[in-house]
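Enquirer: got a predicted structure plus its sequence, pasted below:
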Amino acid sequence: MSAYSSLSRRAFGSMLLASTAAACAPRVPEMPVPTAPQFLPEYPPLRDAGYDLPAIPIEYTQGINRRMEGVYTGEAPRGSIDVDPYAKFLYHVKMDGTATRYPVGVGRQGRTLSGLATIQLKKAWPGWTPTANMIRTEPEVYSDFRGGIPGGLRSPLGARALYIYRNGRDTFYRVHGTNDLESIGNSGSAGCIRMFNQDIIHLYNNVTTPMTINIRSEAESLRVDPEYFNRGVELPPKIISADELLGPEAVSSDREPMRDELASNF
């Protein structure tokens, strides 16, 4: 995918990997026929911080719901991040006018930040604590976790998080990883921007802070990317019991991430 100059916004949708199928030679029937890959090359199993992250099954990365490279046609400045919560994409806009586009999951309608802000911090394997507003509006989902969950495989923020600030203050919105694969390309979280763990690690390794982030309004999304406006569906909140994340069995099998063994070349 080196011919950036020939790509357009619509061309992003056609940038699919070509697949090849190998057949057995007729005179060696004992050789097994290779099976089709179960994941795309961008989403392999990954060793990170002492954890073995599984590959992203190919069923979740069909069509445009995967990482792609191309010419950026949006309105955010170069050297920034541009998020379209209606088309469910995040763009890392490069200085040369190209961009890496990632599929994302976003908050339900009315629960997503919009406009310009700043990525002020980035953290590997961050811990998570629900905000007071999350506990107040959806106590059945969040109240059991008011004490927080430490960084690691149990954390809802996944492998990495980028922290969004506005006017020097934490907005409590994040760009972060997730194990909820179904949410990518859809809406349903409390408002944060979710990515496949492989994608948030890739983005984390390629951004520096501080960095401008733009979250498109409905009007901007319709103006810039009407083709994919409102793609995906709205999912109900996924309720996980406290025992699953905070119970003795879960805690006993947990361990701190080895932060000096991060996947830096992914």
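Expert: Received, thanks. Everything numeric in this text was worked out from a predicted model, so none of it was measured.

Enquirer: switch to C-alpha atoms for all contacts and neighbour counts from now on
Expert: Will do.

Enquirer: which SS class is the most centrally placed residue in the chain?
Expert: Compute the mean C-alpha point of the chain, and by Cα atoms, centre = their mean the closest residue is M195, 1.0 Å away. Three-state assignment for M195 (DSSP: H, G, I helix; E, B strand; the rest coil): strand.

Enquirer: could you report the distance from it to Y86?
Expert: Applying Cα to Cα, to the nearest Å, the value for M195 to Y86 is 15 Å.

Enquirer: all helices for this structure, in order.
Expert: 9-12, 132-137, 139-142, 197-204, 218-224, 242-246, 248-252 (DSSP state H).

Enquirer: what comes into contact with the fourth one?
Expert: To tie it back to what came earlier, the one meant is helix 197-204. 42-44, 46, 67, 92, 102, 122, 158-162, 175-179, 263, 266 (Cα atoms under 8 Å, 6 or more residues apart in numbering).

Enquirer: that helix: how far from the chain's middle?
Expert: 7 Å (Cα atoms, centre = their mean, to the nearest Å).

Enquirer: show the contacting residues for E218.
Expert: Contacts here follow Cα under 8 Å, 6+ apart; on that basis E218 touches Y86.

Enquirer: which of the contacts of helix 197-204 count as buried?
Expert: Using 16 or more other Cα atoms under 10 Å as the burial test, the contacts of helix 197-204 include 42-43, 46, 67, 92, 102, 122, 158-162, 175-179, 263 as buried.

Enquirer: out of those residues, list just those in strands.
Expert: Taking DSSP state E, the ones among the buried ones among the contacts of helix 197-204 that sit in strands are 46, 92, 102, 122, 160-162, 175-178.

Enquirer: coming back round to it: isn't the residue nearest to the centre of the chain right next to Y91, touching?
Expert: No: counting by Cα atoms under 8 Å, M195 does not reach Y91; the two are 12.0 Å apart.

Enquirer: which residues do the two both contact?
Expert: Y102.

Enquirer: how far away is the residue nearest to the centre of the chain from T208?
Expert: When M195 is compared with T208 (using Cα to Cα), they lie 18 Å apart.

Enquirer: again with W125
Expert: 17 Å.

Enquirer: looking at those two, which one has more neighbours?
Expert: W125 (27 against 14; other Cα atoms under 10 Å).

Enquirer: measure that one to T118 for me?
Expert: Noted for W125: a distance of 20 Å to T118, by Cα to Cα.

Enquirer: cool, and T73?
Expert: 21 Å.

Enquirer: dropping in the other structure now:
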Amino acid sequence: MLNRRHFVALGGMGLLAACTTAPEPEVSMAVPAVPPPPVPDFYAAVTDEPYPIPAIERGTLDPRLWRQEVDNPWPDKAYGTIIIDPDAALLYFSEKDGRATRYGVAVGATGFSWSGTARLQFRRKWPRWNVPAETIARKPELEPYSVANGGMDPGPENPMGSRALYLFENGVDTLYRIHGGADALHLGKAVSSGCIRMLDQDVIHLYEVAVHGCDVIVLPSLTGPQTNALY
């Protein structure tokens, strides 16, 4: 016969059994985020220029836009030809043997883009920014940097950056440039008043290999509206 003592003992065993057989709560195993790949060494800080050029931070630049050697999509073009695909935000410098150096760029916003074939007329290190009248009409606050006022001094605040390549068409300045000063987060986007913007590390590299008088071909854009121009 079971008395009160037996019930107490059996009840304790039941509690013990319940504690040992209950399923353990599920533990959420979060998958660790994959860190972005480190940027190539040539995007390190540049310290031997008149003005400092900071390193490109890890995770700020899509690897698709890294400077790299690729097969030239236009292998028939002469050595030194520069071809810009605005929709892909890529600039190609034609090398020999069907190869090209490819750079990521920022391109002209809708209403400011230009396409056609120009000539690389000359190059400048740490150029002044002479703001065109059309830009001042849109942004009067830039009037102190007009041509009449001598432009903006070179330096980190100058949106032209460390180098500029000047494009002429039929002997006339197009007012479009290939220049530095781009933010890594703006590469691949349409943000300028028609100019082709590059990272300072990349435009220095292009400046060194560019061929005076070469063709610069800007392909027509086939996309719809883009972002507004930063300047």
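Expert: Good, I have the coordinates. Given the structure is predicted, the values throughout are model-derived calculations rather than measurements.

Enquirer: residues in contact with the residue nearest to the centre of structure 1?
Expert: Contacts of M195 of structure 1 (Cα under 8 Å, 6+ apart): 102-105, 175-178, 184.

Enquirer: hmm, try it at 10 Å
Expert: Counting by Cα atoms under 10 Å, 6 or more residues apart in numbering, M195 of structure 1 makes contact with 89-90, 102-106, 157-161, 175-181, 183-185, 201, 203.

Enquirer: repeat for N170 of structure 2
Expert: N170 of structure 2 sits in contact with 117-119, where contact means Cα under 10 Å, 6+ apart.

Enquirer: all strands of structure 2, in order?
Expert: Using DSSP E, strands in structure 2 cover 68-71, 82-85, 90-94, 99-104, 107-108, 116-125, 163-169, 172-179, 190-192, 196-197, 215-218.

Enquirer: distance to R5 of structure 2 added to those strands, as JSON lines?
Expert: Shown next, in JSON lines, are the strands of structure 2 (distance: least, Cα to Cα, whole Å):
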{"stretch": "strand 68-71", "distance to R5 of structure 2": "83"}
{"stretch": "strand 82-85", "distance to R5 of structure 2": "89"}
{"stretch": "strand 90-94", "distance to R5 of structure 2": "86"}
{"stretch": "strand 99-104", "distance to R5 of structure 2": "83"}
{"stretch": "strand 107-108", "distance to R5 of structure 2": "87"}
{"stretch": "strand 116-125", "distance to R5 of structure 2": "97"}
{"stretch": "strand 163-169", "distance to R5 of structure 2": "94"}
{"stretch": "strand 172-179", "distance to R5 of structure 2": "92"}
{"stretch": "strand 190-192", "distance to R5 of structure 2": "84"}
{"stretch": "strand 196-197", "distance to R5 of structure 2": "88"}
{"stretch": "strand 215-218", "distance to R5 of structure 2": "95"}
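
Enquirer: of all those, which one comes closest to I53 of structure 2?
Expert: strand 163-169 (11.9 Å; Cα to Cα).

Enquirer: relative to structure 1, what is the average displacement of the closest one?
Expert: Taking mean Cα distance after the TM-score superposition for structure 1, the mean distance separating strand 163-169 of structure 2 from the aligned residues in structure 1 is 0.3 Å.

Enquirer: read off where that strand ends up in structure 1.
Expert: Per the alignment by TM-score structural alignment, strand 163-169 of structure 2 matches residues 160-166 in structure 1.

Enquirer: what about D153 of structure 2, distance to V191 of structure 2?
Expert: Taken as Cα to Cα, the span from D153 of structure 2 to V191 of structure 2 is 22 Å.

Enquirer: between those two, which is the more surrounded one?
Expert: Legend: neighbour count by other Cα under 10 Å for D153 of structure 2 and V191, higher for V191 (24 against 14).

Enquirer: who touches that one in this structure?
Expert: Going by Cα under 10 Å, 6+ apart, V191 of structure 2 touches 106-110, 112, 182, 197, 226-231.

Enquirer: ditto for D84 of structure 1
Expert: Contacts of D84 of structure 1 (Cα under 10 Å, 6+ apart): 74, 90-91, 103-104, 106, 114, 214-218, 220-222, 224-225, 228-230.

Enquirer: repeat that for V251 of structure 1.
Expert: 154, 243-245.

Enquirer: D153 is in contact with N130 of structure 2, correct?
Expert: Yes: if you go by Cα atoms under 10 Å, N130 of structure 2 and D153 touch, sitting 9.3 Å apart.

Enquirer: what is in contact with these two at once?
Expert: Y145.

Enquirer: out of T73 and T118 of structure 1, which sits in the more crowded spot?
Expert: T118 (23 against 16).

Enquirer: and that one, what is it in contact with?
Expert: 80-81, 162-171, 209-214.

Enquirer: how does it look with 8 Å?
Expert: Counted by Cα under 8 Å, 6+ apart, T118 of structure 1 has contacts 164-166, 210-213.

Enquirer: ok, G151 of structure 2 next?
Expert: 128-131, 144-145.

Enquirer: again, 6 Å this time
Expert: Shown in contact with G151 of structure 2 (Cα atoms under 6 Å, 6 or more residues apart in numbering): 129-130, 145.

Enquirer: ok, those residues vs P63 of structure 2, which is closest?
Expert: Out of the contacts of G151 of structure 2, the member with the shortest distance to P63 of structure 2 (by Cα to Cα) is W129, at 29.9 Å.

Enquirer: longest helix in structure 2, by residue count?
Expert: Assigned via DSSP H, structure 2 shows its longest helix as helix 4-21.

Enquirer: does that helix pack against any helices or strands, and if so which?
Expert: Helix 4-21 of structure 2 sits against no helix or strand, with contacts defined as 3 or more Cα pairs under 6 Å, 6 or more residues apart in numbering; DSSP states H and E.
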